[in-house]
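Q: Sequence first, then the predicted structure:
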Amino acid sequence: MPISRIAVGNPIEVGQPEALKAGLAEFISVLIFVFAGEGSGMAFNYVTSDGSTTPAGLIQASLAHAFGLFVAVSIGANISGGHVNPAVTFGAFIGGHITLSRSVLYWVAQLLGSVVACLLLKLATGGLTTSAFSLSSGVSVWNALVFEIVMTFGLVYTVYATAVDPKKGNINIGIVAPIAIGFIVGANILAGGAFDGASMNPAVSFGPAVVSWTWDNHWVYWLGPFVGAAIAAVVYETFFISQDTYDQLPSA
């Protein structure tokens, strides 16, 4: 079982140059991703009178996040693994591919990257609101929780299949993985964006919440992605990664 490979790690490793470089890579990747994704929503609301959950708004958000995530994963893949998402990091931790110590470093870097991106957007737009994720009318927290679990399961399962699986081949990490990961996020936004915003990424939800100081139902955007990521990691590790082919995911 993958849970038997969970490693706490040594806190000392967080201060090593290689780990700090990986953390910086996660910070920059998340900053780029959130700036593009959140900024696209702000731009759409600025130039139109329609909401971001209209058909046009969902298509715009889907494309912006798919393109932005493709770039963010690509530029971080060779340094930090290109997680760009605390839930992806958690899934890798559950599968034994990253220690808890390094996971905490990644989480801090990812959250800071999102906050800085939203602050930069607020500065660049002259104080426009960075809208926090929220539930649409008629959508309960439990509906949203299921959406986040299922969508993040699909995302992390895709990460495992294209980037983590030792049978993936060298070409996937540089080409196929970022494309597939970007596509699944874009598709999930089209599926769930009208209901709860389709976060799948606690960092993406955290930055706008901090800058706008809006925390309504914010826990949904943490619990859902972490549960979905854990399920995906356990399923893929248990059924598709055999013990004789298991290989530790490089952290750099």
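A: Okay, I see it. Numbers count the residues shown, from 1 in each chain.
Q: CA atoms for contacts and neighbours, from now on please.
A: OK.
Q: the longest helix in this structure is where?
A: Scanning the chain for the helix with the most residues, using DSSP state H, yields helix 17-47.
Q: for that one, packing partners?
A: Other helices and strands packing on helix 17-47, by 3 or more CA pairs under 8 Å, 6 or more residues apart in numbering; DSSP states H and E, are helix 55-76, helix 100-124.
Q: Other residues contacting the helix or strand just after the shortest one?
A: Looking back up the chat, that one is helix 55-76. Downstream of helix 55-76, the next assigned helix or strand under DSSP states H and E is helix 86-94. The contact list for helix 86-94 (CA atoms under 8 Å, 6 or more residues apart in numbering) reads 2-3, 5-7, 83, 98-100, 103, 106-107, 110, 152, 156, 159, 200-203, 225-226, 229-230, 232-234.
Q: Put the buried members of these into a PyMOL selection.
A: The PyMOL command for the buried members of the contacts of helix 86-94 (criterion: 16 or more other CA atoms under 10 Å) is given here:
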select buried, resi 2+6+7+83+98+99+100+103+106+107+110+152+156+159+200+201+202+203+225+226+229+230+232+233+234
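Q: Give me the subset of the contacts of helix 86-94 lying in helices.
A: Per DSSP H, helices hold the following members of the contacts of helix 86-94: 100, 103, 106-107, 110, 152, 156, 159, 202-203, 225-226, 229-230, 232-234.
Q: ok, and the closest non-adjacent residue to the residue most central in space within the chain?
A: Centroid-nearest residue in the chain, with CA atoms, centre = their mean: Asn85, separated by 2.8 Å. Leaving out its chain neighbours, the residue that sits closest to Asn85 by CA to CA, 6 or more residues apart in numbering is Asn201, at 5.4 Å.
Q: which residues touch the one you found?
A: The neighbourhood of Asn201, defined by CA under 8 Å, 6+ apart, consists of 85-87, 152, 221-222, 225.
Q: and here's the other structure:
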Amino acid sequence: MPISRIAIGDASEFGHADALKAALAEFISMLIFVFAGEGSGMAYNKLTNNGAATPAGLVSASIAHALALFVAVSVGANISGGHVNPAVTFGAFIGGHITLLRSILYWIAQLLGSVVACLLLKFATGGLETSAFALSAGVGAWNAVVFEIVMTFGLVYTVYATAVDPKKGDIGIIAPIAIGFIVGANILAGGAFDGASMNPAVSFGPAVVSWTWSNHWVYWLGPFVGAGIAALVYEIFFINQNAREPLPTTDY
């Protein structure tokens, strides 16, 4: 069972050069992703004078996030595994692929990367608002939690299938683009309802900079639950535990 492989780790990890380099890579990847993703939304608002959301705007957001995540995962893959998402890190932890202490390092770096990206956007745009994630009219908090669970399940399941599974073979080459594609597709599915975060750090940065916390818990609970379920399902049903070999950091 994957739960039996969960490891706390050693406190000395906080001082290991490799762990610190991995955390820095997560910080930079998250900054790249949020700057492009959040920035595309701000650019759309500027071009439309903060007009109502349109299908074209949703498609633009989907494409921007898919492309940015593809790059962000790719540039971090050989250093940190290219998680670029606290929920992905949590899924890796549940599956026994990363220790809790290294996960904490990643989470800190990811959250800081998102906040710094939003601060840079606010400064570079002359003070334009970095809009926090919010629920659309008629969408309740628990409706949004279900959206986030299902969308993040799809994301983390894709991560496991293309990047974590020891049997992935050559399909690992397309992991970054597959991960970008599923996020882009999920934005088309859920963007009009709750913004389609799937990533607590992506929600955290704009919330801090705009100081808007309404229903913010939704964007933590949903992704973490979805990630945990995906990790357990893939580990239990699709990874051969008897033949499993530990994955080096460079693989994930």
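A: Sure thing, it's come through. Keep in mind it's a predicted model, so treat the numbers as computed, not measured.
Q: hang on, the earlier thing: okay, the helices and strands packed on helix 17-47 of structure 1 in a markdown table with distance to Ala144 of structure 1 next?
A: Written out in a markdown table, the entries for those read as follows (distance: least, CA to CA, whole Å):
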| stretch | distance to Ala144 of structure 1 |
| --- | --- |
| helix 55-76 | 17 |
| helix 100-124 | 22 |
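Q: With Ala191 of structure 1 as the reference, name the closest of those helices.
A: Closest approach to Ala191 of structure 1 among the helices and strands packed on helix 17-47 of structure 1 is made by helix 55-76 (9.2 Å; CA to CA).
Q: So which elements touch the closest one?
A: Under the contact criterion of 3+ CA pairs under 8 Å, 6+ apart, the helices and strands touching helix 55-76 of structure 1 comprise helix 17-47, helix 177-196.
Q: Look at the aligned partner of Leu249 of structure 1 in structure 2 and give its secondary structure.
A: Residue pairing (TM-score structural alignment): Leu249 of structure 1 is matched to Leu247 of structure 2. Assigned with DSSP: H, G, I helix; E, B strand; the rest coil, Leu247 of structure 2 falls in the coil class.
Q: list the contacts for Ser40 of structure 1?
A: 60-61, 64.
Q: quick check, nearest of the residues you listed to Ala209 of structure 1?
A: Of the contacts of Ser40 of structure 1, the one sitting nearest to Ala209 of structure 1 (CA to CA) turns out to be Ala61, at 18.1 Å.
Q: ok, now how distant is the closest one from Val234 of structure 1?
A: Between Ala61 of structure 1 and Val234 of structure 1 the distance, using CA to CA, to the nearest Å, works out to 30 Å.
Q: Buried residues, stretch 104-123 of structure 2. List them.
A: Buried residues in stretch 104-123 of structure 2, counting neighbours by 16+ other CA under 10 Å, are found at 104-122.
Q: How about the contacts made by the alignment partner in structure 2 of Phe183 of structure 1?
A: Taking TM-score structural alignment as the alignment basis, one finds that Phe183 of structure 1 is matched in structure 2 by Phe181. The contact partners of Phe181 of structure 2, taken as CA under 8 Å, 6+ apart, are Ala66.
Q: about what we covered before: closest to Val14 of structure 1 out of the helices and strands packed on helix 17-47 of structure 1?
A: For those, the distance to Val14 of structure 1 is smallest for helix 100-124, at 6.1 Å, taking CA to CA.
Q: Report the angle between the closest one and helix 86-94.
A: Using axes from the mean of the first three to the mean of the last three CA atoms, to 10 degrees, the inter-axis angle of helix 100-124 of structure 1 relative to helix 86-94 is 170 degrees.
Q: Quick check: helix 100-124 of structure 1 compared with structure 2, mean distance?
A: Superposing on structure 2 and averaging over aligned pairs (mean CA distance after the TM-score superposition for structure 1), helix 100-124 of structure 1 comes out at 0.2 Å.
Q: just checking, what packs against that helix?
A: For helix 100-124 of structure 1, the contact count by 3+ CA pairs under 8 Å, 6+ apart identifies helix 17-47, helix 86-94, helix 202-212 as packing neighbours.
Q: now the alignment partner in structure 1 of Ser136 of structure 2, nearest residue through space, not along the chain?
A: Ser136 of structure 2 is assigned Ser136 in structure 1 as its aligned equivalent, the criterion being TM-score structural alignment. If you skip the residues right next to it in sequence, Ser136 of structure 1 has Phe195 as its closest partner in space, 5.3 Å away by CA to CA, 6+ apart.
Q: and Lys135 of structure 1, what does it touch?
A: Actually, residue 135 of structure 1 is Leu. It isn't Lys. Taking CA under 8 Å, 6+ apart as the definition of contact, the neighbours of Leu135 of structure 1 are 141, 144, 195-197.
Q: Can you add distance to Ala132 of structure 1 and neighbour count and give these back as CSV?
A: Output for those, formatted as CSV (distance: CA to CA, whole Å; neighbours: other CA atoms under 10 Å):
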residue, distance to Ala132 of structure 1, neighbour count
Val141, 15, 16
Ala144, 15, 23
Phe195, 14, 19
Asp196, 11, 24
Gly197, 9, 26
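Q: Tell me, how many residues neighbour the match of Ser136 of structure 2?
A: Around Ser136 of structure 1 there are 14 other residues, counting by other CA atoms under 10 Å.
Q: Over to it. Which of the three states is it?
A: Reducing the assignment to helix, strand or coil with three-state DSSP, the entry for Ser136 of structure 1 is coil.
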